[in-house]
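1. pasting the structure only:
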């Protein structure tokens, strides 16, 4: 993968949300099996859709305040933001075509 996915924290979350492109945030944790399953799919989507969306990750163990602020109750949770507002949310691992379809319908 040629593009590094930024890791969100309280310090940089607002800066990433100011992106001109929609932002897909992957709320995850290293111990979460479904998160590890979904991670390579998210990385592929980040690479393939880099002209249309920004992708970022948020480790919920290290950023519990952000997880609480956005109501993340289960992981993995993927939240798509446009102009700083949530437009889509999915919970759980999913195949790449389903993730791409969810993003596409909310662009």
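-> In hand now; what should we look at? Model, not experiment: these values are computed from the prediction.
2. from here on, just use CA atoms for contacts and neighbour counts.
-> Noted.
3. between the two ends of stretch 71-83, how far is it?
-> Taking Cα to Cα, to the nearest Å as the measure, stretch 71-83 stretches 19 Å from start to finish.
4. with adjacent residues omitted, what lies nearest to residue 65?
-> Leaving out its chain neighbours, the residue that sits closest to residue 65 by Cα to Cα, 6 or more residues apart in numbering is residue 10, at 7.8 Å.
5. dump the residue contacts of the one you found.
-> Contacts for residue 10 (Cα atoms under 8 Å, 6 or more residues apart in numbering) come out as 63, 65-66.
6. run through who's touching the helix or strand where residue 16 lies.
-> Taking DSSP states H and E as the definition, residue 16 sits inside helix 13-17. Identification of contacts with helix 13-17 by Cα under 8 Å, 6+ apart yields 8, 23, 81, 83-84.
7. A further structure is provided below for comparison with the first:
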């Protein structure tokens, strides 16, 4: 957990993707997140967390369903959403917090 907290604190913008291998929408979201990361480059850090393998973290963040995305800026949560998101929506949300 301390490594996790350090990652959130040390990077300007961090997008956490709570996911599961059996989750259909999570599989659809994976390439979208890759495209978002490719477009934003080093300004964005993306962390994928498998809720089945990391139940403690999922519980701590009160993840009820997957995919759940949480955006952190300078260590503070600025956005959270469950469900599939489009590339355009994600870029708009992330950019609104990087200006």
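-> Structure's in. What do you need? This one's a predicted model, so the numbers in the text were calculated from it and none came from an experiment.
8. need the TM-score from the superposition.
-> Once superposed, chain against chain, the TM-score is 0.89 (TM-score structural alignment, normalised by the length of the second structure); 98 aligned residues with a Cα RMSD of 1.4 Å.
9. which of the contacts of helix 13-17 of the first structure sit farthest apart?
-> The span of the contacts of helix 13-17 of the first structure, defined through Cα to Cα, is set by 8 and 83 at 16.9 Å.
10. quick one, which of these two is more surrounded?
-> Shown here are residue 8 of the first structure and residue 83; by other Cα atoms under 10 Å, residue 8 has more neighbours (22 against 13).
11. tell me which stretches of the second structure form strands.
-> Here the second structure has its strands, by DSSP state E, at 13-19, 45-50, 68-73, 76-82.
12. just name the most buried of those.
-> Most buried of these, by mean neighbour count (mean count of other Cα atoms under 10 Å): strand 13-19, with a mean of 24.
13. where in the first structure does that one align, residue-wise?
-> Under TM-score structural alignment, strand 13-19 of the second structure corresponds to residues 22-28 of the first structure.
14. ok, residues contacting the matching stretch?
-> Contact with stretch 22-28 of the first structure is made by 16-17, 35, 42, 52-60, 67, 72, 75-83, 107, as judged by Cα under 8 Å, 6+ apart.
15. sitting in helices, which of the contacts of residue 10 of the first structure do you find?
-> Using DSSP state H, 65-66 are the members of the contacts of residue 10 of the first structure that sit in helices.
16. most neighbours, which of the contacts of residue 10 of the first structure?
-> Neighbour counts for those (other Cα under 10 Å) peak at residue 66, which has 18 neighbours.
17. what's the match for that residue in the second structure?
-> Counting by TM-score structural alignment, residue 66 of the first structure corresponds to residue 57 in the second structure.
18. quick one: contacts for that match?
-> 1, 51.
19. next one: residue 12 of the second structure
-> 43-44, 72-75.
20. quick one on the thing from earlier: closest one to residue 31 of the first structure out of the contacts of residue 10 of the first structure, please.
-> Using Cα to Cα, residue 63 comes nearest to residue 31 of the first structure of the contacts of residue 10 of the first structure, at 14.7 Å.
21. quickly note the distance from that closest one to residue 28 of the first structure.
-> Residue 63 of the first structure is 10 Å from residue 28 of the first structure, by Cα to Cα.
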